[in-house]
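sequence first, predicted coordinates after that:
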Amino acid sequence: MPPGKMLNTPSLAAPGDLRADVERPRSLYAPAYAPVLLPMEGQVAFFPRGSRVVVVGTHFLPDDTTRHVGHDHPIPWLDPGTQDGMLDRAGIFLVPLDGTRIKSAQIMGHTEGALSLEVPSGSYVLSTETWSPRKHRAGRLRMGFESQPVPEDVASLSDILMLRPSSKEPEVLAAALPQALKKAEILTGQTFAIAWEVSGLGFRSETLLFEVSVSPINRGVLRQIGEFLRITKPARPLRLSWEEPGPLSPGSLFRYLNLDLPNLKAGKYEVRMVLKTVGRADAVSARVFSVQER
């Protein structure tokens, strides 16, 4: 069960509140068909479109980290049994808090990829799940979210979705989903791409100014002390900016950008997007990601 305060407002539950792990074992439940139920830290991104929102969730089968993995003794509860030969499967599920019907999208034969759903703006509980019947293993990410309609003539930025780079740039969100990274993580020296949408514009002629920056976060204590004493200089964010004409008619505007940052060292970073338009407040979107050593 999630913390009690989340029962009143489940749409505000963070992934950690609904995480399947061993910190609160009495609150967990693992179904017989998947006794190894593991947290799955995939990407979740929201793309507002007027009175609706597109929800994207990536999925993958987490590595088995339970204490019996690698043991020589038989593990009867992981024997495929009657599930041998059943196809792997994954899905994304949205539970509306207004009591209406659950929305879902599912795929068979795969445990890694990305799925999306378009639903009316509102309050939901989201679950992205993957299951391997043969391995008796499943992964799950659950969280609540609230989406408000985007007013007309108000600039809105979607979340940032991290992708594998492609020689042929996708022109719409659906075409970018097959390139989505399973989680917000890359290796040192690895090129990646980002995708996002702008909505709420197209009611007048204007120019859009985009600013993208990548900066480290969670710096070490010694580094912070050195910067405070001015012994070392703070790391300067990597920045890129450009201008382009706004959309000619109302609707969502999809954008894609390859990022080649070979000098990023292992650690946590934030990629930040700022949209500036004349006469409006800046729209900002950011995603934290990690860089791992090869």
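Now that the structure is in, tell me what you want to look at. Because the structure is predicted, anything quoted here is derived from the model rather than measured. Numbers count the residues shown, from 1 in each chain.

C-alpha only now, for contacts and for neighbours.
Noted.

which residue lies farthest from the center of the protein?
H73 (37.6 Å; C-alpha atoms, centre = their mean).

give me the distance between it and S116.
41 Å (C-alpha to C-alpha, to the nearest Å).

cool, K168 as well?
Counting by C-alpha to C-alpha, the gap from K168 to S116 is 21 Å.

which one of these two has more residues nearby?
S116 (22 against 6; other C-alpha atoms under 10 Å).

now for the more buried one: which residues touch it?
S116 is in contact with V54, V55, V56, G57, I92, A105, counting by C-alpha atoms under 8 Å, 6 or more residues apart in numbering.

now the residues you listed: which count as buried?
V54, V55, V56, G57, I92 (16 or more other C-alpha atoms under 10 Å).

show the contacting residues for the last one.
Going back to what we said before, that points to I92. G57, S104, A105, Q106, L115, S116, L117, L126, S127, T128, E129.

so which bits of the helix or strand containing the third one are buried?
For A105, the element it lies in under DSSP states H and E is strand 103-108. Applying a neighbour-count criterion of 16+ other C-alpha under 10 Å, the buried positions in strand 103-108 are S104, I107.

want to throw the buried ones among the contacts of S116 into a markdown table with secondary structure?
Output for the buried ones among the contacts of S116, formatted as a markdown table (DSSP: H, G, I helix; E, B strand; the rest coil):
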| residue | secondary structure |
| --- | --- |
| V54 | strand |
| V55 | strand |
| V56 | strand |
| G57 | strand |
| I92 | strand |
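
nearest to G246, of the residues you listed?
V54 (21.3 Å; C-alpha to C-alpha).

below is structure B, check it against A:
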Amino acid sequence: MPISSALTVAALALSGGDVRYGAPPDTGPYAHDARSVSAAARGAPLQRAPASAIQSSPDSAAIHERARRLQSRFESNRLRYLPRTLGGGHPDCDEVIGRLCIWDDGDDGWTPRPEPEKIVALRTELLAALDSLAREIPGDHWVFGQRIRYLVEAGRLEDAASLADRCGLPDRWRCDAYLGYVRHRQQSIHGAEQAFRRALDAMPARIFADWTDPEPVLGRDLRRWVSEQPDSAAAMDRLWMLADPLFLAPGNDRWSAHMSRWSYAMSSEEARNPYRMPWGDDLEEVTVRYGWPVAWERSWRTGGGTGYSVSGLDYPGEFRSFPPLEVLDWGRERVEPVVWELRDGHARTKHSPPYLDSLGVLEGQIGRFWRRNGVLVMGAWESPRLERADLAPDATVDPAELRNRIVAGVTRGTGSGPLAAPPLRAGLFVEQDGAFGVDVRTNVAAGGPVRLSALAPWSDWGVVSLETWSPETRRAHRLRAGMGFRYIMPDLLTLSDLLLLETGAEPAGPAEVAEVLRTSTEVAGDEPLTLAFEVYGLRSPSELADFRAWVEKSDEGFLTRAVRWLGFGGDREQVMIGWEEGGPERRGPLFRTFSIGLPDLEPGKYEVVIEVTARGHAPLGARRAFTVR
């Protein structure tokens, strides 16, 4: 399932009357109500030198103005042929940015309608005319930007790439920016990254500051986090790395998408758009935060109104790509994992990877055992089963074109049941300080177990990612969590993560644990749990420790657990075991496994808890969540 519903953007009312949102139908292409615009300073038109100012002769200026009239005429005609829907207002805005209302419409199944043939024909005519005019004014960056944008919009990516490769604009950085935009749409992420980095190196300082400013895409908490880091630039680089939706996929498509949005915004300056309003800071911000809509609809007012509105819609499946603060904001004493949840709902910015139709959450477990030279990280999960789905016929097809094909039924699979497909790609990654401390990749069968492990370097904090990806079905799943990898002094009493093993597993030692990790955290109500853990810092067999393990519901609060501990809250003894033993014969970790029965637990979420108490030390505890089905 997609992570979020479709995002809708519409212009707020710019004058009174029947039009609730959307420009009045009887205004000119750039007419606007001065009071509405001045009331939202961020929506004011950008104050930039007109593109015509670069022309060196009256003839060049006249050709440029003709190109602008042609572009304006196309957008005006586009409105006439947009798919129509009956309006009735729209939900309350989740956010207002300048003159624009933004809301998530709650429709997870929305797909764009095929573009009307008349609009396709009109765009083809416009491109032919712009090509002809460009031969007269080859150095006009505004005309060049229109050609790139409309070629990409038409799905003519090879033509757009060829044009960008032949770019002869005086400002070479614009050529690289547009080339990066096209490469991103072609899903050549490495090529896009290279082009964008060349553009950033050469662009004017003011534009560089805009394109690299984190303010548009980061919420207040993450902006504060970046500002508090010793090196804010390195911190921002780390955030971009973590925002990459899938480490298995080549390149960082979240960063290249961000640069692509800026390139799109650059091509839109002084150009007419379907919202029928001048380009301004608000349109630029919406584009950078959410991208440009993949489809447009024109809604007629109901109830006797005569106006209509134009709304831009984004494809469902976009999600929050930046990590939540709690995954990054660790304390010196904090070691326990913090799961990175893919939250739904309106976000400051969203992203839809060009190679995915859905990104799901893996159900599995991550565990750590401390070693002399690092931390052994183990991951186990069940790879998703592949049901019959819409397959991408061409890995390089433009996403908008693919969606149109899906709507038309061209790529829809037939039949039902498991789908015979190539192996899935799987990986275990550990990010530490903006670099990969672990990068393990393999191929696995769909629906089969996946167990991966690797030694991670010492680090205060990092992010672990378990991933699977099926490029053929454009589906991926992942589980990410922030956790500590700090060095532990040999005499410091500490406890490893608690790991679920396959029922009845009896590993001879920690080296065998990774091979018998349970790949699912779901269990039957009467199924015994087998678990493993390590204790560090017990110096000898004479140093005794008390071990207790029990099961409790995940939603139990502290007071409830305290009452149960005192014996007043129920039959806790039925799901509790305990023992006493000393440290290992040789200095090193004490490895132990144990089983605990489940007395016909009702379906729900639970935790198994291990508590270790040694004389002279505070109790240590570890937990592992599981679900009774």
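Everything's here; your move. Keep in mind that what you see is a predicted model, and the values were worked out from it rather than measured.

that older thread, now the residue farthest from the centre of the first structure: how far from A34 of the first structure?
19 Å.

now do I107 of the first structure
On the measure of C-alpha to C-alpha, I107 of the first structure and A34 of the first structure end up 18 Å apart.

now V284 of the first structure
Counting by C-alpha to C-alpha, the gap from V284 of the first structure to A34 of the first structure is 40 Å.

now swap in G99 of the first structure and tell me
Computed as C-alpha to C-alpha, the G99 of the first structure to A34 of the first structure distance reads 28 Å.

could you check which of these two is surrounded by more residues?
Remark: of G99 of the first structure and A34, A34 carries more neighbours, 19 against 8, as counted by other C-alpha under 10 Å.

quickly find the element holding the counterpart of L94 of the first structure in the second structure.
By TM-score structural alignment, L94 of the first structure lines up with V430 in the second structure. Assigned by DSSP H and E, V430 of the second structure belongs to strand 424-432.

in the second structure, what residue corresponds to A266 of the first structure?
Match for A266 of the first structure (TM-score structural alignment): P603.

ok, that match touching G525?
Yes. At 6.9 Å, P603 of the second structure and G525 qualify as touching, with contact defined as C-alpha atoms under 8 Å.

shared neighbours, the two?
V628, R629.

more crowded one of those two?
More crowded of P603 of the second structure and G525, by other C-alpha under 10 Å: G525, with 17 against 12.

quick check: closest non-adjacent residue to R142 of the first structure.
S127 (4.3 Å; C-alpha to C-alpha, 6 or more residues apart in numbering).

and if you look at R629 of the second structure?
R629 of the second structure sits nearest to P603 (C-alpha to C-alpha, 6+ apart), 5.0 Å away.

near E185 of the first structure, how many other residues are there?
Neighbours of E185 of the first structure (other C-alpha under 10 Å): 19.

quick one: map it onto the second structure.
Under the alignment (TM-score structural alignment), E185 of the first structure pairs with E522 of the second structure.

look up how far I75 of the first structure lies from L37 of the first structure.
15 Å.

please enumerate the strands of the stretch 1-150 of the first structure.
Assigned by DSSP state E, counting those that start in this stretch, the strands in the stretch 1-150 of the first structure fall at 36-39, 44-49, 52-59, 89-96, 103-108, 113-120, 123-132, 137-146.

re earlier: neighbour-wise, which of L37 and I75 of the first structure wins?
A direct count of neighbours by other C-alpha under 10 Å for L37 of the first structure and I75 places L37 higher, at 24 against 10.

now do the contacts for the more buried one.
Counted by C-alpha under 8 Å, 6+ apart, L37 of the first structure has contacts A20, A30, R137, A138, G139, R140.

pretty sure the fourth one is touching W131, no?
I take that to be A138 of the first structure. Yes. Applying C-alpha under 8 Å as the test, A138 of the first structure and W131 come out as touching, 4.2 Å apart.

are there residues contacting both of those two? Which ones?
With C-alpha under 8 Å, 6+ apart as the test, A138 of the first structure and W131 both reach A34, L61.

G578 of the second structure against S595, yeah?
No. Applying C-alpha under 8 Å, one finds G578 of the second structure not in contact with S595, separated by 11.1 Å.

who has more neighbours, these two?
Between G578 of the second structure and S595, S595 has the larger neighbour count (other C-alpha under 10 Å), namely 17 against 12.

immediately after the helix or strand harbouring the more buried one, which helix or strand?
Assigned by DSSP H and E, S595 of the second structure falls within strand 590-596. Beyond strand 590-596 of the second structure in the direction of the C-terminus, DSSP H and E gives the next helix or strand as strand 604-614.

and that following strand, what does it pack onto?
strand 544-553, strand 620-628 (3 or more C-alpha pairs under 8 Å, 6 or more residues apart in numbering; DSSP states H and E).

contacting residues around that strand?
So strand 604-614 of the second structure is in contact with 498, 543-555, 619-629, going by C-alpha under 8 Å, 6+ apart.

buried only: go through these for me.
498, 544-545, 547-553, 620-628.

what distance do you get for the residue nearest the centre of the first structure to I186 of the first structure?
Geometric centre of the first structure, nearest residue: Q43, 2.1 Å, by C-alpha atoms, centre = their mean. As for Q43 of the first structure, its distance to I186 of the first structure is 13 Å (criterion: C-alpha to C-alpha).

just to revisit the earlier point, whatever residue of the second structure lines up with the residue nearest to R142 of the first structure: how many residues sit nearby?
S127 of the first structure maps onto S465 in the second structure, with residues paired by TM-score structural alignment. For S465 of the second structure, the count of nearby residues is 24 (other C-alpha under 10 Å).

would you confirm that S465 of the second structure contacts A426?
No. Judged on C-alpha under 8 Å, S465 of the second structure makes no contact with A426 at a distance of 10.5 Å.

against which helices or strands is the strand holding S595 of the second structure packed?
Using 3+ C-alpha pairs under 8 Å, 6+ apart: strand 590-596 of the second structure touches strand 529-536.

what's the strand it packs on packed up against?
strand 494-495, strand 499-501, strand 590-596.

swap the cut-off to 10 Å and go again
Where contact means 3 or more C-alpha pairs under 10 Å, 6 or more residues apart in numbering; DSSP states H and E, strand 529-536 of the second structure is packed against strand 364-371, strand 494-495, strand 499-501, strand 590-596, strand 604-614, strand 620-628.

of these, which stretch is the most buried?
Among these, the stretch with the highest mean neighbour count (mean count of other C-alpha atoms under 10 Å) is strand 499-501, at a mean of 27.

and that one, how far from the first structure on average?
Compared with the first structure after the fit, strand 499-501 of the second structure shows a mean deviation of 1.3 Å (mean C-alpha distance after the TM-score superposition for the first structure).
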